[in-house]
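Enquirer: coords below, sequence missing:
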């Protein structure tokens, strides 16, 4: 019972902390999304660069 009360209080404080720092978390999410997007674009460019080079050599 006592442990449950401590855990509940801790969870409440943690939830309030998350609510306060919401923009910060959104910023991290945006940064992660941009990093993933740039990685995908980079992989795409690296993959098709060789194809473009081969086509240029044919001409």
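Expert: Good, I have the coordinates. The structure displayed is predicted, hence computed values, not measured ones.

Enquirer: switch to C-alpha atoms for all contacts and neighbour counts from now on
Expert: Will do.

Enquirer: now residue 47: which helix or strand?
Expert: Secondary structure from DSSP states H and E places residue 47 in helix 22-58.

Enquirer: A further structure is provided below for comparison with the first:
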């Protein structure tokens, strides 16, 4: 735990960079998860699933 503090949280600049990186990866994870859930729930109703019928 002390090593983690010394590497990531001791200096304000590395603390801010750690927060920004964490936010970026959290946002990407939520985006991928929500898109996957939406496409799973609406399978067969989305344009990519039915466009062959109309082209």
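Expert: Good, I have the coordinates. Here the structure is a predicted model, which means the values were calculated and not measured.

Enquirer: now the TM-score, please.
Expert: Superposed pair, TM-score by TM-score structural alignment, normalised by the length of the second structure: 0.57. Supporting alignment: 40 aligned residues with a Cα RMSD of 2.4 Å.

Enquirer: before we move on, back to that, just how off-centre is the helix holding residue 47 of the first structure within its chain?
Expert: Averaging C-alpha positions (Cα atoms, centre = their mean, to the nearest Å) puts helix 22-58 of the first structure 13 Å from its chain's average.

Enquirer: return the distance of the most centrally placed residue in the second structure relative to residue 51 of the second structure.
Expert: Central residue of the second structure (Cα atoms, centre = their mean): residue 28, 1.7 Å from the mean position. In this view, residue 28 of the second structure and residue 51 of the second structure are 28 Å apart by Cα to Cα, to the nearest Å.

Enquirer: now which residue in the first structure aligns to the residue nearest to the centre of the second structure?
Expert: By TM-score structural alignment, residue 28 of the second structure lines up with residue 38 in the first structure.

Enquirer: show me what contacts its match?
Expert: For residue 38 of the first structure, no contacting residues are found, by Cα atoms under 8 Å, 6 or more residues apart in numbering.

Enquirer: can you do 10 Å?
Expert: Listed by Cα atoms under 10 Å, 6 or more residues apart in numbering, the contact set of residue 38 of the first structure reads 32, 44.

Enquirer: ok, now how distant is it from residue 28 of the first structure?
Expert: According to Cα to Cα, residue 38 of the first structure and residue 28 of the first structure sit 15 Å apart.

Enquirer: residue 19 of the first structure now?
Expert: Distance, residue 19 of the first structure to residue 28 of the first structure, using Cα to Cα: 15 Å.
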